[in-house]
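Undergrad: could you look at this predicted model? Sequence included:
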Amino acid sequence: MDRESVSSSLVNSVGYDPDEEVLEVELQNGRIYQYRDVSEEIYREFLAANSLGRYFNRHIRDLSYVRVR
């Protein structure tokens, strides 16, 4: 999945597949996670958040995920 770099102390890059509703997040430590059943609205809110790390920790981190790397 293609990801775009973001400016965050926690998150390095973010990608989204709207057809599968999969959000892929690469953290600054190099780990990559895929979160399933994430709406496009959540993805957009995530990218628009003042603090990506805070939004991630409050709304995404505890969703069902698969660690890719």
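TA: Arrived safely. Residues are numbered from 1 along each chain as shown.

Undergrad: when you work out contacts or count neighbours from here on, use the C-alpha atoms and nothing else.
TA: Noted.

Undergrad: so which residues make contact with the longest helix seen in the chain?
TA: In the chain, ranked by residue count with DSSP state H as the criterion, the top helix is helix 40-48. The contact list for helix 40-48 (CA atoms under 8 Å, 6 or more residues apart in numbering) reads 16, 18, 21, 23, 52, 55-56.

Undergrad: pull out the buried residues from stretch 23-34.
TA: 23-27, 32-34 (16 or more other CA atoms under 10 Å).

Undergrad: save these as CSV, and put in secondary structure and distance to Tyr43 too.
TA: Formatted as CSV, the buried residues of stretch 23-34 follow (DSSP: H, G, I helix; E, B strand; the rest coil; distance: CA to CA, whole Å):
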residue, secondary structure, distance to Tyr43
Leu23, strand, 7
Glu24, strand, 10
Val25, strand, 11
Glu26, strand, 14
Leu27, strand, 16
Ile32, strand, 16
Tyr33, strand, 14
Gln34, strand, 12
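
Undergrad: take the one below as the second:
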Amino acid sequence: MQRIPVTSSDLSSVGYNSISQTLEIQFNSGGIYQYSGVPSNVYEGLMSASSHGKYFHAYIRNDYSCNKI
């Protein structure tokens, strides 16, 4: 999945597949995680947030199952 670089103290890049509703995040620590069942409006909110890290922690981290890849 192609990811877009973001400016964040936590996140390095973000990718999204609207068909499978899979959100892929690479963290500055180097880990890459895929979050399942993420609606497009949540992805759009993440990408337009003034703080990607705060949005991630508030709306994604504990709300969607994930797998480290």
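TA: Cool, got the structure. No experiment lies behind these values; they were computed from the predicted model shown.

Undergrad: TM-score of the superposition?
TA: Put the two chains on top of each other and the TM-score (TM-score structural alignment, normalised by the length of structure 1) is 0.96; 68 aligned residues with a CA RMSD of 0.5 Å.

Undergrad: on that earlier part again, what's the mean gap between the longest helix of structure 1 and the aligned bit of structure 2?
TA: Helix 40-48 of structure 1 differs from its equivalent in structure 2 by a mean of 0.4 Å after superposition (mean CA distance after the TM-score superposition for structure 1).

Undergrad: in strands, which of the contacts of helix 40-48 of structure 1 appear?
TA: Secondary structure from DSSP state E places 16, 23 of the contacts of helix 40-48 of structure 1 in strands.

Undergrad: dump the contacts of helix 40-48 of structure 1 into CSV; add distance to Asp62 of structure 1 as well.
TA: Putting the contacts of helix 40-48 of structure 1 into CSV (distance: CA to CA, whole Å) gives the following:
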residue, distance to Asp62 of structure 1
Tyr16, 18
Pro18, 20
Glu21, 16
Leu23, 13
Leu52, 15
Tyr55, 12
Phe56, 9
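
Undergrad: out of the contacts of helix 40-48 of structure 1, who's nearest Tyr65 of structure 1?
TA: Using CA to CA, Leu23 comes nearest to Tyr65 of structure 1 of the contacts of helix 40-48 of structure 1, at 9.3 Å.

Undergrad: please report how far that closest one lies from Arg36 of structure 1.
TA: Using CA to CA, to the nearest Å, Leu23 of structure 1 is found at 7 Å from Arg36 of structure 1.

Undergrad: what's the spacing between Arg61 of structure 2 and Asn67 of structure 2?
TA: Distance, Arg61 of structure 2 to Asn67 of structure 2, using CA to CA: 12 Å.
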